[in-house]
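Visitor: Sequence and predicted structure below; questions after.
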Amino acid sequence: MSSLCWNCRGLGNPRSVAALQRWCAFYGPELLFVSETMINKSAAEMLKHGFGYSSAIGVSSVGKAGGLCLFWNEGSTSFNLISFSQHHISGEVVTDAGAKWCFVGVCGWSDSANKHKTWALICKLCNEYNGLVLVGGDFNEILHYEEKEGGADTERRAIPEFREMMDDCNLRDLGYRGLWYTWERGVSVKTKVRERLDRFVGNSSWCNLNPEAHVEHLVRFKSDHTPIMLSLGSARKKKGKRRKRRGFRFETKWLLDEGCVGVVKQA
């Protein structure tokens, strides 16, 4: 089973919709959680067939801020809604093998004065569900200062509160593959800021059941957030018969070619 979470910064943009369609077709996530849709509930849910899903639960944005939607296929994935708010959607997932856990798609409060509400919400949801819990999405905070590059070096009071919540709820960060950051802003070296705000975390019971689970940071597009993809198996399964592409490799001998510099500049 696989899940994809993305703070898309607006599903009213056709380019964002097209990007999600490509990712869903290529990676085939069983669960798709999208935050900051910036559209109403009905408009978000109507996109389900375009993404290849049969079911959806949306939360309307407040004006042009917020908005959530969770997509899944009822035939292959059983999802039973537990609760929702402007900052989360949670429900019980039942796999084909009979395993059950609570999936929580989260979009944390962005302003520092309210970040404690994110940790309180997650604690409440974990305590209410007596079993395996998986939380994914935009937490809007880093877990360690090493997860930040650029910007002012200021104390962030929400970090120790974040860690305390993780300990209290017995949650583990599932790590990642790919670029270390999931959020970026700024256009120059001096103004650029990068942080790891998006992640998947699971409690010990969930991690013990899924020891081969791994997270991949995909290519950032349109939004200032990177989509994150969780796969439970050792090898990620992709839909269709698309051939696996070999990664690009630079040959040092190309530097001896007189046209190399021109080709690189043009690209």
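Guide: Thanks, I have the structure now.

Visitor: C-alpha only now, for contacts and for neighbours.
Guide: Noted.

Visitor: in the stretch 1-150 of the chain, which spans are strands?
Guide: Using DSSP state E, counting those that start in this stretch, the strands found in the stretch 1-150 of the chain span residues 2-7, 31-35, 55-59, 68-72, 78-85, 88-94, 100-107, 133-138, 148-149.

Visitor: take the one below as the second:
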Amino acid sequence: MNLLRWNCWGRGNPRAICILSDLVKVRKLDFLFLSEAISNANKIEALRIKFGFFQYFFVDCVGHSGGLTVFWRHQVKYEIAGYSRNHIDVVFTENNVTSWRLSCFYGFPERQRCSNSWHFIRNLARVSQLSWCIFGDFNGLLYSSDKFGVVPHPQNLLDGFRMVVEDCLLSEIDLVGGKYT
């Protein structure tokens, strides 16, 4: 299955939508997750049609923050297993067998709420015994080298996020593309 996560801070920026539309077509995506998709049902439906997806599920934004959307093709067998302002949990079926789970995650952006995100991830890890993948915008870093800029990221936040990754038996997947994508 070909998956992509896209952060939409552009709030409907036509250039970003064109780039994303090209990515969807070139990469022949089966599933797309948008975080910070500050939008409404009519705009999400228009994107579904533009991108050629069969269906979508979205969690509306609150004010001018948040908003999550997943799109998928008709051949993808899925079930939305849960959702909140911070995640959409999808269980996939392949060959008529429920086989794995994907959590599309958007962490709290405020540093003082990082521990809430970490607690949330730990709880998601306990939800099911299925093979699990979690991706999205964690608003957290594993290593100081992951940060762009000269101001160092606080060590306690690096350590806290690293502990979550270890506690949940997660492993990082290498990025394809620019370093800070």
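Guide: Looks like it came in fine. Just so you know, these numbers come straight off a predicted model, no measurement behind them.

Visitor: Any chance of the strands of the stretch 1-150 of structure 1 in CSV with mean neighbour count and distance to V264 of structure 1 as columns?
Guide: Putting the strands of the stretch 1-150 of structure 1 into CSV (neighbours: other CA atoms under 10 Å; distance: least, CA to CA, whole Å) gives the following:
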stretch, mean neighbour count, distance to V264 of structure 1
strand 2-7, 25, 31
strand 31-35, 26, 36
strand 55-59, 22, 44
strand 68-72, 26, 40
strand 78-85, 15, 48
strand 88-94, 20, 44
strand 100-107, 25, 39
strand 133-138, 26, 35
strand 148-149, 18, 27
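
Visitor: Throw those strands into CSV and include distance to R22 of structure 1, thanks.
Guide: Below are the strands of the stretch 1-150 of structure 1 laid out as CSV (distance: least, CA to CA, whole Å):
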stretch, distance to R22 of structure 1
strand 2-7, 13
strand 31-35, 13
strand 55-59, 18
strand 68-72, 15
strand 78-85, 23
strand 88-94, 24
strand 100-107, 21
strand 133-138, 20
strand 148-149, 30
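
Visitor: matching residues in structure 2 for the helix or strand harbouring C207 of structure 1?
Guide: Assigned by DSSP states H and E, C207 of structure 1 falls within helix 204-209. Alignment of helix 204-209 of structure 1 against structure 2: no match, by TM-score structural alignment.

Visitor: Packing partners of that helix?
Guide: Here helix 204-209 of structure 1 touches strand 133-138, strand 171-173, going by 3 or more CA pairs under 8 Å, 6 or more residues apart in numbering; DSSP states H and E.

Visitor: distance of the residue nearest the centre of structure 2 from F120 of structure 2?
Guide: Among the residues of structure 2, the one closest to the centroid is G136, at 2.8 Å (CA atoms, centre = their mean). Counting by CA to CA, to the nearest Å, the gap from G136 of structure 2 to F120 of structure 2 is 14 Å.

Visitor: Let me see the contact set for K147 of structure 2.
Guide: K147 of structure 2 is in contact with L141, H153, counting by CA atoms under 8 Å, 6 or more residues apart in numbering.

Visitor: Swap in 10 Å and give it another go.
Guide: G140, L141, H153, K179, Y180 (CA atoms under 10 Å, 6 or more residues apart in numbering).
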